[in-house]
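Asks: just coords:
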């Protein structure tokens, strides 16, 4: 692997760190904000807590437009700006609506990052190492999650305004990320798809041999692309269904609902508030370790094997969590089962989803396909966590986790009978293979 490709991939993937941090940092402010503004469960769940997720939906729906029109690099720069504004504004907010507005801005950054960053990395990565390099994005997501849990724990004793420090501290990594993005080149595949051949060759000269460069340029130049072509035509029905299903199952596991409400879930299981925060840190550590394992294995075992392992782990752990609440098991039972749940997610869906979605559409439609998958993912990621306070109150924690376990049985069926293996195949070869599938 060329050292330059590694560095550029790490810089682009740092958008994932901001994504992970922004997603989870709100969990530390959850109860403090509800008490501060005397919010009902419905308003608190659907506006205060979930507004960033609705911003993420919009960012995912429309993030493909700048990613296609102005390029991957400029979109990554805009993402850094959005995260900076969100961190500063939400930390200074004095009412729930202003707070929700700035959280929405951060959500736009998250949604756009799930399109631009994986697309950029997949387009500069060699086929045999693409899974690992795009996997750095997921690694950074869970690193951001862990840092958010740690930050929340250490800032929790800063008095009644500790939530402001929790949210505002994200400004610093956002600025660092934005500066680093200035030093990466534009994606050569995006340049080629926009007929900027000479600029693409200048970038390719930095990390490819002449033979590799000629092969890539000729392969894209010889592709006949109708201007009216979209991801929704019959030719791309199979990859579209694959993206829809993997994105849906990702959230039907309950992963975002759990990450948003981890301290609350642990308290429901009988742990004290401080112990709940410490258990949340444990979740972050497990997530990071098994994500590293998943990123290491994704180009060795392949995407399908990791998804099978993760699905089996999901089913076992979620079923045990449901039983623990039904039978009122106390002590460390629920935290241990949830550690297994997060490990299963990290090595399976967590390691695979952004890699897989970034691989299966052609260059000129990659951002659109990424946008579709991200939109499905984030619509569910907005709906499910926003409903958690009401679902827990009306149906009980055990029933909610039993539903998630059932959904993971269906995911296992999907992986076994529908999902193709994509490791070690060039993006151009993969597009030809998938477009022929019925």
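Replies: Good, I have the coordinates. Please read these numbers as outputs of a predicted model, since none were measured by experiment.

Asks: contacts, neighbours, all on C-alpha from now
Replies: Noted.

Asks: ok, which stretches of the stretch 251-400 of the chain are helices?
Replies: 255-260, 262-268, 273-297, 303-326, 333-345, 351-359, 366-395, 397-417 (DSSP state H, counting those that start in this stretch).

Asks: Return the list of helices and strands in contact with the third one.
Replies: Under the contact criterion of 3 or more CA pairs under 8 Å, 6 or more residues apart in numbering; DSSP states H and E, helix 273-297 touches helix 130-155, helix 262-268, helix 333-345, helix 351-359.

Asks: so which of the helices of the stretch 251-400 of the chain gets nearest residue 102?
Replies: Closest approach to residue 102 among those (CA to CA): helix 366-395, 16.1 Å.

Asks: Sort out which residues of that closest one are buried, please.
Replies: Neighbour counts over helix 366-395 (16 or more other CA atoms under 10 Å) mark 366-389, 392 as buried.

Asks: Just the helices from the stretch 51-200 of the chain, written as ranges.
Replies: 51-62, 64-69, 72-92, 96-124, 130-155, 162-168, 171-181, 188-193, 197-204.

Asks: want to compare, so here's the second one:
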């Protein structure tokens, strides 16, 4: 018998809407990657211009991550209470103002404060955009569309790194201009988000049943309507994340996310410094190549997720990444070629598993606390990311490259062990079934 192809969205208008919504949310992820991708590149110039200490380097590098820690839970709570639609544009407006302010920085504390606020807006965007996309997406595409958000993040990171590298080497552009370039995509995404609809699942969960069903009928597949209609009302209290029903899900998504992003941010933010410390002379070029590998890894995960499932993409790459980091830690000064190969392996494997950090949080929590769940997981993940970003210059100078990489490998191993125990398989499940208690 010939293979049965999955159904496609028969209504072109609904198909266009889903593509547009995915793109608008991906735009926020692109911007997040963009603001984080450029900071490590301009760190040497900023350090010289502003006279930064090691502590200030770490604080500025981690400032946006600290902001995400605050903005994620706050944005998620507000999105669950007042709806996804109003906050979908407000958070981008705040980010846009912060982005433009970077052109006028003269002191270290100013840059720290601006990027802190930008991080808060981005943190809120995670907790608003991912639930919104999950709540509109058909089950057979949900994983791919959510994973695409991480692809957009990596592309933003890579573009920022590439543009900054080109502008700094060819034009010798001021670091303020390089950082302020995030204003351009921010304006575009902000304008395109105006007029986006409210989540039908959220409307129904708030008792606005007829309104929610009307929105669902206008924008969603027929096959998804029955699942949407079974939405029930429930408490939006963030404390439900720690109830017996959802405690395991909360622990899993937080630990999984932390153990993926902590070593990545620690290495990627200061990639030129890390690579040069292993004996690779052109650290900037090497770091740019690694970011390209990361994009390939995320794209691979996006295309495989609905074929092989979540667990097979979440767990093995953590073990592979840990092994690559152990080799770097033990043989850091033996051969630059071997070290670069291991960095490539780690970057690819880490990107494959990290793509799932955009999938699990949007699936494992029910509608009434989905924003809070994504926001809380975002916040906890950024504790690890901020710690890695802040501590790596201190670790490299105090412990050396070998010990630093071994510590990063241990973090990956913890993530693998917890994931083997708690990671659910949500492939093909309706959103209500996927968010049932673990």
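Replies: Received it, and whenever you're ready, just let me know what you need. This is a predicted model, so every value here is computed, not measured.

Asks: Quick check: TM-score for this pair?
Replies: The TM-score (TM-score structural alignment, normalised by the length of structure 1) is 0.91; 424 aligned residues with a CA RMSD of 1.9 Å.

Asks: circling back to that earlier point, would you mind giving the helices of the stretch 51-200 of structure 1 as CSV with mean neighbour count and distance to residue 35 of structure 1 added?
Replies: Compiled in CSV, the helices of the stretch 51-200 of structure 1 are given as follows (neighbours: other CA atoms under 10 Å; distance: least, CA to CA, whole Å):
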stretch, mean neighbour count, distance to residue 35 of structure 1
helix 51-62, 27, 18
helix 64-69, 20, 38
helix 72-92, 23, 17
helix 96-124, 27, 11
helix 130-155, 26, 17
helix 162-168, 22, 12
helix 171-181, 17, 25
helix 188-193, 22, 48
helix 197-204, 17, 53
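
Asks: In JSON lines, list those helices along with distance to residue 264 of structure 1.
Replies: Putting the helices of the stretch 51-200 of structure 1 into JSON lines (distance: least, CA to CA, whole Å) gives the following:
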{"stretch": "helix 51-62", "distance to residue 264 of structure 1": "19"}
{"stretch": "helix 64-69", "distance to residue 264 of structure 1": "35"}
{"stretch": "helix 72-92", "distance to residue 264 of structure 1": "22"}
{"stretch": "helix 96-124", "distance to residue 264 of structure 1": "20"}
{"stretch": "helix 130-155", "distance to residue 264 of structure 1": "13"}
{"stretch": "helix 162-168", "distance to residue 264 of structure 1": "16"}
{"stretch": "helix 171-181", "distance to residue 264 of structure 1": "26"}
{"stretch": "helix 188-193", "distance to residue 264 of structure 1": "44"}
{"stretch": "helix 197-204", "distance to residue 264 of structure 1": "49"}
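
Asks: of all those, which lies closest to residue 412 of structure 1?
Replies: Nearest of the helices of the stretch 51-200 of structure 1 (CA to CA): helix 130-155, 20.9 Å.

Asks: relative to helix 303-326, how tilted is the closest one?
Replies: 30 degrees (axes from the mean of the first three to the mean of the last three CA atoms, to 10 degrees).

Asks: Can you give me the distance of residue 334 of structure 2 to residue 283 of structure 2?
Replies: 17 Å (CA to CA, to the nearest Å).

Asks: These two: who's more crowded?
Replies: residue 283 (19 against 12; other CA atoms under 10 Å).

Asks: can you pull the contacts of the more buried one?
Replies: Residues near residue 283 of structure 2 by CA atoms under 8 Å, 6 or more residues apart in numbering: 271-276.

Asks: Over to residue 347 of structure 1?
Replies: Going by CA under 8 Å, 6+ apart, the list of residues near residue 347 of structure 1 reads 290-291, 293-295, 306-307, 309-310.

Asks: Would you mind finding the match for it in structure 2?
Replies: Aligned counterpart of residue 347 of structure 1 in structure 2: residue 352 (TM-score structural alignment).
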